[in-house]
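Q: structure for this input, please:
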Amino acid sequence: MNKDHLDALCKSQKGAFHDYQPDWQADRYHVGGKMFAMLGSDAKGKPIITLKCDPVRAEELREEYEGIIPGYYMNKTHWNSIYLDASLPNDFAESLIEHSYQLVFDKLPKKVQREIVSE
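A: Now for the predicted structure:
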């Protein structure tokens, strides 16, 4: 997985906003003021992307793929971190980004959702 490609995928989500958190040295991606993805690294400097995930699916993904771990510095139930050097297809990463975005979007107030959709 390529960091630039993942960055572009996150930014391409409807209403996505990007910022950089210098304390964490991480790029963060939000929709409606809520984070859905973060590109950074673990304590050893190994690049990761952290994404929100349905708790049941999150557990299944961790069991199935070696490169997916509980969310690094995040709620371990609702977030997964994926090592960028994990051997996962790009379309799989894209589907996980879209899943994360949709989970966050669906929790936004209906008024905020309508504003994002109408942009």
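Q: drop to CA atoms for contacts and neighbour counts, all remaining ones
A: Will do.
Q: tell me which strands and helices the lengthiest helix in the chain is in contact with?
A: Longest helix in the chain, counting residues (DSSP state H): helix 90-107. In this structure, helix 90-107 packs against helix 3-11, strand 26-31, strand 34-41, strand 47-52, with contacts taken as 3 or more Cα pairs under 8 Å, 6 or more residues apart in numbering; DSSP states H and E.
Q: so of these, which one's packed in deepest?
A: strand 47-52 (a mean of 26; mean count of other Cα atoms under 10 Å).
Q: just want the angle from the next helix or strand after it to strand 47-52.
A: Using DSSP states H and E, the helix or strand that follows strand 47-52 in sequence is helix 55-64. On the basis of axes from the mean of the first three to the mean of the last three Cα atoms, to 10 degrees, helix 55-64 is oriented at 150 degrees to strand 47-52.
Q: contacts for helix 55-64?
A: Applying Cα atoms under 8 Å, 6 or more residues apart in numbering, the external contacts of helix 55-64 come out as 68-70, 77-80.
Q: here is the second sequence; please produce its structure so I can put it next to the first one:
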Amino acid sequence: MSAAGDRLQDAARTAALALPEVSHSRPFTPQLDVYKVAGKVFLIVTDDPDEQIITVKCEPEHAHAFVHAHAAITPGRYLDKRHWITLGPGPGITKRLITDVVEDSYDLVVEGLPRRDRPSPR
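A: The predicted model follows:
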């Protein structure tokens, strides 16, 4: 079953907050809820009711595959279009997919951190 916009955003927030040492704030604008690990962004949730989307970091080859496989996934909004994807509500956008892309985004960011800054393994 596809996730509607509000469920997409709620699933992303829940998945992010279940991960170790995650913080979130609204540093850019009140409508962008930004999730970070060790000060590095891995998820942006857009709170605009007309545009219920999330943006996550993604390996370029996976990003390309996601964009071609799902009409509701586009190159990342606001960020590098090669390394980020944006998910909106639509066919194939399930809670499991949302959780997976949020966790993968978190893992990508953690892998890029110096060992001393990495959270404890989950």
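Q: circling back: mean deviation of the longest helix of the first structure from the second structure?
A: With mean Cα distance after the TM-score superposition for the first structure, helix 90-107 of the first structure departs from the second structure by a mean of 0.5 Å once superposed.
Q: contact partners of whichever helix or strand comes after that helix?
A: As assigned by DSSP H and E, the chain's next helix or strand after helix 90-107 of the first structure is helix 110-117. The contact list for helix 110-117 of the first structure (Cα under 8 Å, 6+ apart) reads 14-15, 32, 105-106.
Q: helix 110-117 of the first structure versus strand 26-31: what angle between them?
A: 110 degrees.
Q: so which bits of helix 110-117 of the first structure are buried?
A: Neighbour counts over helix 110-117 of the first structure (16 or more other Cα atoms under 10 Å) mark residue 113 as buried.
Q: run the chain-centre distance for it.
A: Distance of helix 110-117 of the first structure from the chain centroid (Cα atoms, centre = their mean, to the nearest Å) equals 20 Å.
Q: with stretch 41-58 of the first structure instead?
A: That offset, for stretch 41-58 of the first structure, works out to 8 Å (Cα atoms, centre = their mean).
Q: same check on stretch 13-31 of the first structure?
A: The answer for stretch 13-31 of the first structure is 10 Å, by Cα atoms, centre = their mean.
Q: same check on stretch 103-118 of the first structure?
A: That offset, for stretch 103-118 of the first structure, works out to 17 Å (Cα atoms, centre = their mean).
Q: just the terminal-to-terminal distance for that stretch.
A: 19 Å (Cα to Cα, to the nearest Å).
Q: repeat that for stretch 21-29 of the second structure.
A: Note: stretch 21-29 of the second structure ends 23 Å apart using Cα to Cα.
Q: for the residue nearest the centre of the second structure, which residues are in contact?
A: The residue lying closest to the centre of the second structure (Cα atoms, centre = their mean) is residue 56, at 3.0 Å. Contact analysis of residue 56 of the second structure by Cα under 8 Å, 6+ apart lists 42-44, 76, 84-86, 101-102, 105.
Q: just residue 30 of the first structure next, same as before
A: Per Cα under 8 Å, 6+ apart, neighbours of residue 30 of the first structure: 16-18, 36-37.
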